[in-house]
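> Return atomic coordinates for the entry below.
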Amino acid sequence: MSRAAPRAPRPIRVLIADDHVTVREGLAAIIGRQPDMVVAAEAANGQECVDRWQECHPDVVLLDIRMPVLDGVGAIEAIRRVDASALFIVLTTYDSDHDIYRAIMAGARGYMLKDAQREELLDCIRAVHAGETRIPALLVAKLAAGVSGEALTSRELEVLTLLAQGHSNKDIGVRLIIGETTVKSHLRSIFAKLQVLSRTEAITVASRRGLIHL
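Now for the predicted structure:
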């Protein structure tokens, strides 16, 4: 009596979420060609990502960090409120320490840049599915450098955002309903935390870290 052939392992079911259709199609084509993977669903924004996840419960979610309606971090947080064991890999063009920090704190197990080699991405999917964490060493170093200083408060971020938009201290005070002396105090704190000496340098450093978006 012949023995039945061993059953092949179930392929890794991947949900792809990206607001650029060409990126989604490219990723779907790459993943679809792998014998151990299958595209479970696609989404064009963060809310669709949450909806598709609820419908098909994929093994791994591959998503961009900046998407309309709901961003990638918001999607991760919404899904993990339902299932804390859900697995996420962020695939993005953004490597600011703020973006990396937000994604990892939300629960991402992998963080890849879109210029990564195809095999790197596929290996990342397999590794995260197997329970590993995959964050490139360069991004880990960037994250460590970015969070080594004291974090800005929400009020300081508001002041910094208005500063980057070209508002004067007086205008910032009017918009936030605080005194000009208080604005100057916030700016001194911002400069100290960002380790900068000028308004222009503060804006440059904050933009590079992803704290503000110009």
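> only C-alpha atoms for contact and neighbour calcs from this point on.
OK.
> any chance you could map the helices in the protein?
Taking DSSP state H, the helices of the chain run over residues 21-32, 46-56, 72-82, 97-106, 118-129, 137-147, 154-164, 169-176, 180-194, 199-209.
> what does the second one rub up against?
When contacts are taken as CA atoms under 8 Å, 6 or more residues apart in numbering, the neighbours of helix 46-56 outside the stretch itself are 15-17, 40-43, 67-72, 74-75, 78-79.
> Between helix 72-82 and that helix, find me the angle.
On the basis of axes from the mean of the first three to the mean of the last three CA atoms, to 10 degrees, helix 46-56 is oriented at 30 degrees to helix 72-82.
> For the comparison step, fold the sequence that follows:
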Amino acid sequence: MNLVPTTVPDGVSLLLVDDHLIFLDGLSLALAPLARDLRVDSAASVQAAEQCLASHDYDLVLLDLKLPDESGLSVLQRWQREGRSTPVAILSASESAQDAHAARQAGALGFISKSASGAQLREAVGRLLLGENLPLPASEPATALTPRQQEILLLLAEGLPNKAIGRRLKLSEETVKTHLRSLFQTLQVHTRTACVTVARQRGWL
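The predicted structure follows:
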């Protein structure tokens, strides 16, 4: 069954931003049947992408999350602050629902997995070009924190060291460390900064 939308206008233009050149070539070939007179430009870095955007108006930018000079999420957030109006979707090897939701919050219209088939890719890009937002993947089930873990997380977000958290909650420093290890395991992180960042992304802070 042909999944490509039949109403994508002729002459649309896309900008693909990814630092893997072989992947860019394959992506261009996969998108070629999407519309007549399709223009597909590519950039291997954020700097190159911004040079393209300065010289041409694109209907859609497909942006990788991991780029050599700046992360995709950081780029999205900065472009939003700068008031750039070009629609952007993320095309990434990540299968994480968390990454997809973070991308949407940063301003992306959709999140497309690099594991998608050519037909799935053309369908997704076609829908974006027709003004739709792609549905987000289902979020991972939230793991409930204990009241004590929530208290420690809030104090961690304030930047308090373990000893100060213990004094505030009348706990030994070793008990605080035990709760932190549990939090790190729950959030699949290994630093305090990452713990706070992921907790905020999940809406726990």
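> Superpose the two chains and report the TM-score.
Scored by TM-score structural alignment, normalised by the length of structure 2, the superposition of the two chains gives a TM-score of 0.66; 173 aligned residues with a CA RMSD of 3.7 Å.
> picking up where we left off before, so which of the helices of structure 1 is nearest residue 10 of structure 1?
helix 118-129 (12.1 Å; CA to CA).
> ok now the closest one, how far from the chain's centre?
Chain-centre distance of helix 118-129 of structure 1: 17 Å, with CA atoms, centre = their mean, to the nearest Å.
> Need the counterpart of residue 99 of structure 2 in structure 1.
When structure 1 is aligned by TM-score structural alignment, residue 99 of structure 2 is paired with residue 99.
> How much space separates that match from residue 72 of structure 1?
Taking CA to CA, to the nearest Å as the measure, residue 99 of structure 1 falls 10 Å from residue 72 of structure 1.
> what do you get for residue 21 of structure 1?
Taken as CA to CA, the span from residue 21 of structure 1 to residue 72 of structure 1 is 16 Å.
> Between those two, point out the one with more neighbours.
residue 72 (31 against 13; other CA atoms under 10 Å).
> give the contact list for the more buried one.
For residue 72 of structure 1, the contact set (CA under 8 Å, 6+ apart) comprises 46, 63-66, 90, 103.
> Please type out the ChimeraX selection for whichever of those turn out to be buried.
Burial among these is assessed by 16 or more other CA atoms under 10 Å; the matching ChimeraX selection reads:
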select :46,63,64,65,66,90,103
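> can you put the contacts of residue 72 of structure 1 in CSV and add distance to residue 32 of structure 1?
Shown next, in CSV, are the contacts of residue 72 of structure 1 (distance: CA to CA, whole Å):
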residue, distance to residue 32 of structure 1
46, 22
63, 16
64, 19
65, 22
66, 24
90, 19
103, 26
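> ok, the contacts of residue 72 of structure 1 vs residue 130 of structure 1, which is closest?
Nearest to residue 130 of structure 1 among those is residue 90, at 16.5 Å by CA to CA.
> So for that closest one, what's the nearest residue that isn't a sequence neighbour?
Excluding its sequence neighbours, the residue lying closest to residue 90 of structure 1 (CA to CA, 6 or more residues apart in numbering) is residue 111, at 4.7 Å.
> From start to finish, how long is stretch 91-102 of structure 1 in a straight line?
14 Å.
> And for it, what's in contact with it?
62-66, 73, 111-115, 139, 142-143, 145-147, 208-211.
> and of the contacts of residue 72 of structure 1, the nearest to residue 125 of structure 1?
residue 90 (10.5 Å).
> thinking again about what came up before, the contacts of stretch 91-102 of structure 1, buried ones only, as a PyMOL selection?
Here is the PyMOL command that selects the buried residues among the contacts of stretch 91-102 of structure 1 (16+ other CA under 10 Å):
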select buried, resi 62+63+64+65+66+73+111+112+113+139+142+143+146+208+209+210+211
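> export the helices of structure 1 to a markdown table and tack on distance to residue 9 of structure 1?
Listed next are these as a markdown table, based on distance: least, CA to CA, whole Å:
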| stretch | distance to residue 9 of structure 1 |
| --- | --- |
| helix 21-32 | 16 |
| helix 46-56 | 19 |
| helix 72-82 | 26 |
| helix 97-106 | 29 |
| helix 118-129 | 13 |
| helix 137-147 | 31 |
| helix 154-164 | 48 |
| helix 169-176 | 58 |
| helix 180-194 | 50 |
| helix 199-209 | 42 |
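> rewinding a little: buried only: go through the contacts of helix 46-56 of structure 1 for me.
15-17, 40-43, 67, 70-72, 74-75, 78-79.
> Out of those residues, which comes closest to residue 30 of structure 1?
residue 16 (11.6 Å).
> Now do the contacts for that closest one.
Here residue 16 of structure 1 is in contact with 24, 27-28, 39, 41-43, 49, 61-63 (CA under 8 Å, 6+ apart).
> one more time with 10 Å, if that's ok
When contacts are counted by CA atoms under 10 Å, 6 or more residues apart in numbering, residue 16 of structure 1 touches 23-25, 27-28, 31, 39-44, 49, 52-53, 58, 60-64, 89, 91.
> same deal with residue 14 of structure 2?
Taking CA under 10 Å, 6+ apart, one finds 28, 31, 38-42, 57-62, 88, 125, 129 in contact with residue 14 of structure 2.
> wait, doesn't residue 113 of structure 1 sit right on residue 124?
No. Applying CA atoms under 10 Å, one finds residue 113 of structure 1 not in contact with residue 124, separated by 11.5 Å.
> my read: residue 119 of structure 2 touches residue 32, true?
No. Between residue 119 of structure 2 and residue 32 there is no contact under CA under 10 Å: 11.2 Å.
> and these two? which has more neighbours close in?
Between residue 119 of structure 2 and residue 32, counting by other CA under 10 Å, residue 119 is the more crowded of the two (17 against 14).
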